[in-house]
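test case, fold it:
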Amino acid sequence: MLKQFFIICSGADTDILEHCSKGEQNKYAGIGATVFFTAVMAFIAASYALYTVFDNIFMAIAFGFIWGLLIFNLDRYIVSTIKKTGQLTDELIQASPRIILAVIIAIVISKPLELKIFEKEINQVLLEQKNELTLANKEQVAQQFTPDITTLQNDITGLQNDINTKEAEVNALYDTYIAEAEGTAGTKLLGKGPVYKEKRDKHDALLAELQVLKAENKTKIAAIETQIATIKDDYETQILKTQPIINNFDGLMARVNALSKLPWLPSFFIFLLFLAIETSPIFAKLLSPKGTYDFKLEDQETAVKTNLLQNKNQREALLRTDYAINDRIYGDIENEDELYTYKRKKVRELMQLQADAFLKHQKNAF
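Prediction:
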């Protein structure tokens, strides 16, 4: 039962193989088994690849099954259409397009399986890429908010500098009137005289201005700090919104690119393995000698071709004979007066009927 199934997978004519040797049947059963298991691997590979795209196992299995059937049909067609002619050069020319197609199929099948085999290594590469993308994303988002924050911080610095400048002036006046009271500067008279009072009043007036300035600038600084906090919150919100995009950076294309960053030799050997599996049925047919099945298939096709040529030649001969007979018949009756008189009479009657009908039509028009 299994052997018969694999023979069907090989695309061979089962009616012809029934009358061939067991060895011939086993050869085509082996070719069919290769075709079948290649389709199974294609199903697994496509299912995994599509799962990385859709994140839905049922959809991935459904599309993977369709892809497996497509590969199975292509491989079966490739193997079944290679005919043994006994001339290796002709067979290679006949098989070359099929070999190219087999190489393409091997690439398509092997790549998703490479992604699965090297999944851990690919995940490590993707993690590094995600970290780089996260840092780059933070820098890009920061470029949108940093200028505003810098401007506001400069405003705070300016307000604080105003306070510091005013405090320096107040402190200088304080030192001045203290020195006047101690007699170490100014009039150098010990005690609190008129000059001391004048300097003290000037200091107190500037101190009052400083207190007002501190209150005003403190309010302004608090408002600016609130703006900075709001901008920083917006920055964090933007980071949180964009981070899921980076976290989901593990699709099919990202994995293929990550695979390309790994050493190429292991992937190349996996590709060679699938290429050998995919092309083995083709080369098995090319390298194997012409067997009983090939002779019987050629005999059957030759018989059909000969029968078609015979039928075509018979129809052409029948047509030529019919032409010749008709020419002779019409040539013989061409000069018969009786047939001429009869046909002349009928033509005259037909022309009279046409003239009567035309006259009647003209009368009815008036």
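
C-alpha only now, for contacts and for neighbours.
OK.

any idea which residue sits dead centre in the chain?
In the chain, the C-alpha nearest the mean C-alpha coordinate belongs to residue 253, at 7.6 Å (CA atoms, centre = their mean).

next up, identify which helix or strand it is on.
In the assignment (DSSP states H and E), residue 253 maps to helix 252-260.

remind me what that helix packs against, helices and strands.
helix 22-54, helix 88-117, helix 119-182 (3 or more CA pairs under 8 Å, 6 or more residues apart in numbering; DSSP states H and E).

can I get these in TSV with distance to residue 260 and mean neighbour count?
TSV is the format used below for the helices and strands packed on helix 252-260 (distance: least, CA to CA, whole Å; neighbours: other CA atoms under 10 Å):
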stretch	distance to residue 260	mean neighbour count
helix 22-54	16	21
helix 88-117	10	17
helix 119-182	9	16
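
among these, which is nearest residue 361?
helix 88-117 (73.1 Å; CA to CA).

what's the angle from that closest one to helix 119-182?
Between the axes of helix 88-117 and helix 119-182, defined by axes from the mean of the first three to the mean of the last three CA atoms, to 10 degrees, the angle is 40 degrees.

and helix 88-117, what does it pack against?
helix 22-54, helix 57-80, helix 252-260, helix 264-287.

next SSE after the last one?
Right, the one you point to is helix 264-287. Tracing the chain C-terminally past helix 264-287 and defining elements by DSSP H and E, one meets helix 292-333 next.

how far off helix 22-54 does that following helix point, in degrees?
Using the same axes, to 10 degrees: helix 292-333 against helix 22-54 is 90 degrees.

now the element after helix 292-333, going C-ward?
Following helix 292-333 toward the C-terminus (DSSP H and E): helix 337-365.

just want the angle from that next one to helix 292-333.
Going by the same axes, to 10 degrees, helix 337-365 makes 80 degrees with helix 292-333.

check the offset of helix 337-365 from the chain's centre.
Here helix 337-365 is found 78 Å from its chain centre; the criterion is CA atoms, centre = their mean, to the nearest Å.

and for stretch 121-140?
The answer for stretch 121-140 is 22 Å, by CA atoms, centre = their mean.

could you also give me the structure for this next sequence, so I can compare it with the first?
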Amino acid sequence: MLQRFFIFCSGADTAILDECSPGERTKYAGIGATVFFTAVMATIAAAYALYTIFDTYLSAIFFGIIWGLLIFNLDRFIVSTIKKRDNFFDELIQASPRIALAIIIAIVISKPLEMKIFEKEINQVLLTEKNEMTLANKDQLALQYTPSINALETEIESLKNEITTKETEVNNLYETYIAEAEGRKGTEKLGKGPVYKEKRDKHDSEQAALAELKKTNAEKITAAEAQVAILAVEYKTKVADTQPVIDGFDGLMARVNALDKLPWLPSLFIFLLFLAIETSPILAKLLSPKGAYDLKLEEQESALKSWVTQQKAQRDILVTTDRDINNRVYADIAEEQELYDYKRKKARELMQMQADAFYKQQKSIL
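Reported below is the predicted structural model:
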């Protein structure tokens, strides 16, 4: 039962194989088993690749089975259409397009499994890329907010410096009128005279201005700091909103690109393995000697070709003969006087009827 299934997978004619030896059936069962397991590997590879795209098991399994059936049908077609010939190079030329197709299929089915085998290494590459993208994203978003934040911080610093300058000025005035009272500076007279009073009034006036300046600048600083806090919150929100896009950067294309950044030698060996699996049915068919199945199939095809050629030749002869007979028959009839007289009589009657009809038409017009 299993052997017949694998023979079906090889695309061989079971009616012809039943007339061959067990060894011949075993050979084609082996070819069919290779075709079957190649399709199984293609199904697994496609299911994993599609899982990285759809992220659902049902879709991945369904489309993976469809892809596996497609590969199975292609491989079965490739193997079944290669005919054994007397010259190996003729067989190789016949199989060259199919070998090229097998190479393409091997590339397609090997990539997803390479990604699965090197999944940990690919994840490490993707993690590094995600970290770089996160930093780059933060820098790009910061360019939108940094100028405004810097301008506000500069304004805050300017307001604080203005207060500090005013405080220094008021302190200097305080020192001036105290020194005047102690007789250390100014008039150098001890006591609180008119000059002291003048300097004290100026200090008190500037101190009141300082208090007003502190109040005004404090309100401006509070408003500027609130704007800085709002911009900082907006920046963090923007970063948080864009981070899921970076975190989701692990699709099929990203993993293929990450795989290309890994050392190429292990990937080459895996590709060669799948290439050997994919081309093994074709190579087995090419390298195997011409067996009883091939001879019987060639005999059957030759008999059919001969029969078709014979039938075509007979139809050509039939057409030629019928044409010659018709030519002779019509030639003989053309020589008969009776037929000539009958046709002449009918032609004369027809011309008379045409003349009468023309006369009546002209008369009705007049």
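
report the TM-score for the pair.
The TM-score (TM-score structural alignment, normalised by the length of structure 1) is 0.96; 366 aligned residues with a CA RMSD of 1.6 Å.

one step back: can you find the partner of the residue nearest to the centre of structure 1 in structure 2?
Using TM-score structural alignment, the equivalent of residue 253 of structure 1 in structure 2 is residue 253.

so how far is residue 111 of structure 1 from the residue nearest to the centre of structure 1?
11 Å (CA to CA, to the nearest Å).

do the same with residue 302 of structure 1
In terms of CA to CA, residue 302 of structure 1 sits 43 Å off from residue 111 of structure 1.

ok, now residue 70 of structure 1?
From residue 70 of structure 1 to residue 111 of structure 1 the distance is 17 Å (CA to CA).

likewise residue 72 of structure 1?
Relative to residue 111 of structure 1, and taking CA to CA, residue 72 of structure 1 is found at 18 Å.

and stretch 258-273 of structure 2, how far from the chain's centre?
20 Å.

same deal with stretch 35-54 of structure 2?
16 Å.

now for the host helix or strand of residue 205 of structure 2, which elements pack on it?
Here residue 205 of structure 2 sits within helix 194-247, counting by DSSP H and E. Packing partners of helix 194-247 of structure 2 (3+ CA pairs under 8 Å, 6+ apart): helix 119-182.

average distance between the helix it packs on and structure 1?
Taken against structure 1, helix 119-182 of structure 2 registers an average deviation of 0.9 Å after superposition, with mean CA distance after the TM-score superposition for structure 1.

can you tell me what part of structure 1 that helix aligns to?
Counting by TM-score structural alignment, helix 119-182 of structure 2 corresponds to 119-182 in structure 1.

repeat for stretch 198-210 of structure 2
Going by TM-score structural alignment, stretch 198-210 of structure 2 sits over residues 198-210 in structure 1.

ok, back up a step: dump the helices and strands packed on helix 252-260 of structure 1 into JSON lines; add distance to residue 215 of structure 1 as well.
Below are these laid out as JSON lines (distance: least, CA to CA, whole Å):
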{"stretch": "helix 22-54", "distance to residue 215 of structure 1": "61"}
{"stretch": "helix 88-117", "distance to residue 215 of structure 1": "66"}
{"stretch": "helix 119-182", "distance to residue 215 of structure 1": "10"}
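
out of the ones you listed, nearest to residue 283 of structure 1?
Here helix 88-117 is closest among these (CA to CA), at 9.0 Å.

mind listing what's buried along stretch 231-243 of structure 1?
Neighbour counts over stretch 231-243 of structure 1 (16 or more other CA atoms under 10 Å) mark 231-232, 235, 239, 243 as buried.

kindly report the same for stretch 11-19 of structure 1.
11-12, 17.

tell me the contacts of the closest residue to residue 34 of structure 2 other than its chain neighbours?
Using CA to CA, 6 or more residues apart in numbering and skipping the chain neighbours, the partner closest in space to residue 34 of structure 2 is residue 281 (6.2 Å). Going by CA atoms under 8 Å, 6 or more residues apart in numbering, residue 281 of structure 2 touches 31-32, 34-35, 79.

can you do 7 Å?
If you count contacts by CA atoms under 7 Å, 6 or more residues apart in numbering, residue 281 of structure 2 has them with 31, 34-35, 79.

please apply the same query to residue 50 of structure 2.
Residue 50 of structure 2 neighbours (CA under 7 Å, 6+ apart): residue 60.

what's the separation between it and residue 113 of structure 2?
From residue 50 of structure 2 to residue 113 of structure 2 the distance is 12 Å (CA to CA).

can I assume residue 102 of structure 1 is in contact with residue 279?
Yes: Residue 102 of structure 1 is within contact range of residue 279, at 6.0 Å (criterion: CA atoms under 7 Å).

just to revisit the earlier point, what's the mean deviation for the match of stretch 198-210 of structure 2 versus structure 2?
Stretch 198-210 of structure 1 versus its aligned partner: 0.5 Å mean (mean CA distance after the TM-score superposition for structure 1).

distance from that stretch to the middle of the chain?
Relative to the centre of its chain, stretch 198-210 of structure 1 is centred 78 Å away, using CA atoms, centre = their mean.
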